[in-house]
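Trainee: need coordinates for the below:
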Amino acid sequence: MTKKRQFETEAIRNQIPRSGFSEHTSAMYVTSSFVFDDAEDMRASFAEEKEKNIYSRYSNPNNTEFIDKVVAMEGAESGYAFASGMAAIFSTFGALLSSGDHILSARSVFGSTHALFTKFLPRWGIETTYFNINEAENLESLIQPNTKILYAETPTNPGLEVIDLEFLGAICKKHKILLVIDNCFATPYLQQPIKYGADLVVHSATKLMDGQGRVLGGITVGKAELIREIYLFARNTGPSLSPFNSWILSKSLETLSVRVDRHCENALEVAEYLEKHKQVNGVRYPFLKSHPQYDIAVKQMKKGGNIVAFEVKGGIEGGRKFLDKLQMCSLSANLGDTRTIVTHPASSTHSKLSVEERNIVGITDGLIRVSVGLENISDIVEDLSQALNN
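Mentor: Predicted structure coming up:
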């Protein structure tokens, strides 16, 4: 029996077969369609009696390689790749839910996911109830007879709350509902939700999976029978990932572990520095002992991730002032880049929420989110320091 390959090896050596040119790295298959040997080959392929690429909206060798890597990393059975993280989230819900179904979701979710739950899915008779992470003991009381999916991000964006995956997995198993986890912030290198009972795991591959701010992408992996439904939905609605982006993302996964290791090292140093600064009211980082869910984080995560959240003094104006004083760090809504990125959610990404809505999910007026990059740690700290001190 062949020994199971380790995470880093799988990320590098899991490749599609070489072509007749014997290339070392995988070839790029930028083609919209594929040809058949004869009429019978074409018939059998469309009848799905054989595995063969037909059309790149359905499958493509580059997509297959990217999917296979993430499936192996997450310990999943199957997967499907999408044009963006939100395409993955929408297609997952669109494929598995019907009118009259109910979603139970953690309140702290990405803004576009919140819009999907509150503005778009209700058009088709699909309702969502939110639960607060710090009141998880009340979770079971919110489950309804028509609850189909329990959904959560962990760590959350941008407040970095950590949810106990084992706890969620046990509840979903007891009530026979699907557990869907957004694992974008942790990546499969730091956390594998399927180990704790998740049925499906979704990612915005745009973030740490790419890691260099180049391409958009998304992916859902998990149980084969569920992915089959998602595949059929996506095959007919068309949100598939392009072969070029798949090729980029597959190559990026080869360095995921080394990049995330450095991201985490830098982020912990940033968090420890900020925790001592007189202009900072509080710091959130999963691997700080002061984090309210520190024990859960160290149980289910290898390291704390690359995102640090902190409260700068001065409210909204204090947050905007801090951003204006930064000299090196980028101001952007993205995250997971080699470059350190700083965001002030209250005046940008979450500005359309009311103050009350922001406070419910831990987004205070002075909250700053730092996606800690791969620059030398002394330069990152120096830029944050001068912006806080001036």
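
Trainee: when you work out contacts or count neighbours from here on, use the C-alpha atoms and nothing else.
Mentor: OK.

Trainee: which stretches of the stretch 101-250 of the chain form strands?
Mentor: 102-106, 127-131, 147-153, 178-182, 200-204, 218-222 (DSSP state E, counting those that start in this stretch).

Trainee: and the longest one, what does it pack against?
Mentor: When you say that, I think you mean strand 147-153. When contacts are defined as 3 or more CA pairs under 8 Å, 6 or more residues apart in numbering; DSSP states H and E, strand 147-153 packs onto strand 102-106, strand 178-182.

Trainee: what's that strand in contact with?
Mentor: 97, 101-106, 108-109, 163, 172, 177-184 (CA atoms under 8 Å, 6 or more residues apart in numbering).

Trainee: wait, is residue 67 part of a helix?
Mentor: Yes - under the criterion used here (DSSP: H, G, I helix; E, B strand; the rest coil), residue 67 sits inside a helix.

Trainee: run a quick neighbour tally on it.
Mentor: When counting by other CA atoms under 10 Å, one arrives at 22 neighbours for residue 67.

Trainee: you'd agree it is up against residue 77?
Mentor: No - in this structure, residue 67 is not within contact of residue 77 by CA atoms under 8 Å, at 10.5 Å.

Trainee: nearest residue to residue 165 in space, please, no chain neighbours.
Mentor: residue 196 (5.7 Å; CA to CA, 6 or more residues apart in numbering).

Trainee: before we go on, could you also do this sequence so I can check it against the first one:
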Amino acid sequence: MADCYALLIADSMMKGIKSMEQSTRAIHMGFPSLDDSHAAAIAMTSAYDFTSAQEASDRFNGVTEGNIYSRFTNPSVEHFERKLTSLENAEAAVAFASGMAAYLALAMTFLKQGDHVVLASGIFGTTTHLFRQYFGQFGITATCVDLDDQHAWQAAMCDRTRMILVESPTNPLLKVADLSWLSGLAKRNHALLVVDNTLLSPVNQRPLNHGADLVLHSTGKFMDGQGRTVGGVIAGRKDVIQPLKNYLRSSGTCMNAFTAWVLSHGLDTLTARMAMHEQNARKVEAWLRQQSCVKQVFSTFSPVHPQAEVIAKQQTGHSPVISFIVEGGQAAAWRCIDALNLVARCTNIGDTKSMVTHPASTTHCRYSQEEKLQYGISDGLVRLCVGLEASQDIIQDLGQALAASQVKHSLREVVSLS
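Mentor: Got it, this is the predicted structure:
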């Protein structure tokens, strides 16, 4: 009966539209139903129609749930958030325009003048710069601590500490935090523990299960999987996510519907892709360890990793990010990078394509030279994210590039080094 009633209304509307001017008919023709669509549709709309003034008022004032405005309520974005919530074993999630927008939201929502933040040393340089430089202008202080030094973490805490922020594993040196231990430290000091889980994804680690209050992702990495989008997302308990959603409503740092649609489909293949990434990375990592011109390899695969017991306890898999130090410093590292044919020179990670970057001169260039030395970001360090190509092809390309890295210096390099 309801379907018949809807058809009668639609028929009546069409008869009315037919009597209108051409431009009016085009504007008010209506939309096709996508209820039977096999793939999720994209909610490409800025706003929503209300059945009455009362309904509009009720939604804006939180009396009833429903879409209001796409800056903070969009079906495609909410679909992605629900998927990520499930994968991270969270209660709720909120998506942002970028990973850095997510970090900005954390500070704007939970910090005020006089508050203190403890950051894991050596994390993404822009994150550290954001907290120390920009938030520092508003009276928020930040201390960097070696991720695996528990005494340093305890010493860094004070009565003004409101947030602990870590990447685990870190990028690019693959250090690992004991999340359960850090959770206890945070709770004793009434601080939020925020874990950036980008390098592992919820497939290989669920920080909330180990006591984290919030988990953050830069979604343009493994969640997208093909380097097509930029985005960020934070998941956790509802009572902690809701203030972030309130901030999003006022700030407008929202994820767009198309990006959310891409990411939702990316999550469908995330488990399969992470398994393929790890399978390839294990072979590449084992090969790198056998190369005489490679001084050191950093990964979470090795049984002699300093945090091997912690890795076994809290990770269900590994990141395909591997870093290695090339004999010969920056000149050799750059020769290696420049000689690559298959592996892309790119600062992103998580793509189907393998890619490398030189952290000291790119992602961590905002650290001082002293900080780079302290945190292990050496001039010869190369970061590799192993993609989904055939492993033997990746190894072959790395082999010829490493050989090229060890040739005699060119005249330009001799001059620059002298």
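
Trainee: TM-score for the pair, please.
Mentor: In this superposition the chains share a TM-score of 0.93, using TM-score structural alignment, normalised by the length of the first structure; 373 aligned residues with a CA RMSD of 1.3 Å.

Trainee: about what we covered before: could you dump the helices and strands packed on strand 147-153 of the first structure to JSON lines with distance to residue 370 of the first structure and mean neighbour count?
Mentor: Output for these, formatted as JSON lines (distance: least, CA to CA, whole Å; neighbours: other CA atoms under 10 Å):
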{"stretch": "strand 102-106", "distance to residue 370 of the first structure": "22", "mean neighbour count": "22"}
{"stretch": "strand 178-182", "distance to residue 370 of the first structure": "19", "mean neighbour count": "25"}
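
Trainee: so who does the spatially most central residue of the second structure touch?
Mentor: The residue lying closest to the centre of the second structure (CA atoms, centre = their mean) is residue 218, at 1.5 Å. Contact analysis of residue 218 of the second structure by CA under 8 Å, 6+ apart lists 98, 99, 100, 198, 230, 231, 232, 233.

Trainee: just give me the match in the first structure for it.
Mentor: Matched to the first structure by TM-score structural alignment, residue 218 of the second structure sits across from residue 204.

Trainee: how close does its match sit to residue 236 of the first structure?
Mentor: For residue 204 of the first structure, the distance to residue 236 of the first structure equals 21 Å [CA to CA, to the nearest Å].

Trainee: check residue 328 of the first structure too.
Mentor: Counting by CA to CA, the gap from residue 328 of the first structure to residue 236 of the first structure is 45 Å.

Trainee: out of those two, which sits in the more crowded spot?
Mentor: Set residue 328 of the first structure next to residue 236 and count neighbours by other CA under 10 Å: residue 328 wins out with 14 against 11.

Trainee: burial measure for residue 95 of the first structure, as a count.
Mentor: 17.

Trainee: so what does it match up with in the second structure?
Mentor: Structural alignment (TM-score structural alignment) places residue 95 of the first structure against residue 109 in the second structure.

Trainee: that match touches residue 245, doesn't it?
Mentor: No - counting by CA under 8 Å, residue 109 of the second structure does not reach residue 245; the two are 9.4 Å apart.

Trainee: how about the contacts made by residue 85 of the second structure?
Mentor: 91, 92, 93, 235, 236.

Trainee: what's the match for residue 316 of the first structure in the second structure?
Mentor: If you follow residue 316 of the first structure across to the second structure using TM-score structural alignment, you land on residue 330.

Trainee: is it correct that that match falls within a helix?
Mentor: Yes - per three-state DSSP, residue 330 of the second structure lies within a helix segment.

Trainee: surely it meets residue 380?
Mentor: Yes - using CA under 8 Å, residue 330 of the second structure is in contact with residue 380, at 4.8 Å.

Trainee: and residue 228 of the second structure, what pairs with it in the first structure?
Mentor: Taking TM-score structural alignment, residue 228 of the second structure has residue 214 as its aligned residue in the first structure.

Trainee: and its match, how many neighbours?
Mentor: Residue 214 of the first structure: 12 neighbours (other CA under 10 Å).

Trainee: could you pull up the contacting residues of the residue nearest to it when sequence neighbours are not counted?
Mentor: Spatial nearest neighbour of residue 214 of the first structure, excluding adjacent residues (CA to CA, 6+ apart): residue 206 at 7.8 Å. By CA under 8 Å, 6+ apart, the residues touching residue 206 of the first structure are 84, 85, 213, 214, 215, 216, 217, 218.

Trainee: between those residues, which is closest to residue 259 of the first structure?
Mentor: For the contacts of residue 206 of the first structure, the closest approach to residue 259 of the first structure (CA to CA) belongs to residue 213, at 13.6 Å.

Trainee: wouldn't that closest one be in contact with residue 341 here?
Mentor: No - under the contact definition of CA under 8 Å, residue 213 of the first structure does not touch residue 341, with a separation of 10.8 Å.

Trainee: name the residues contacting each of these two.
Mentor: Counting by CA under 8 Å, 6+ apart, the residues touching both residue 213 of the first structure and residue 341 are residue 334.

Trainee: okay, those two: which has more neighbours?
Mentor: residue 341 (21 against 16).

Trainee: ok, that one to residue 53 of the first structure distance?
Mentor: For residue 341 of the first structure, the distance to residue 53 of the first structure - CA to CA - is 39 Å.
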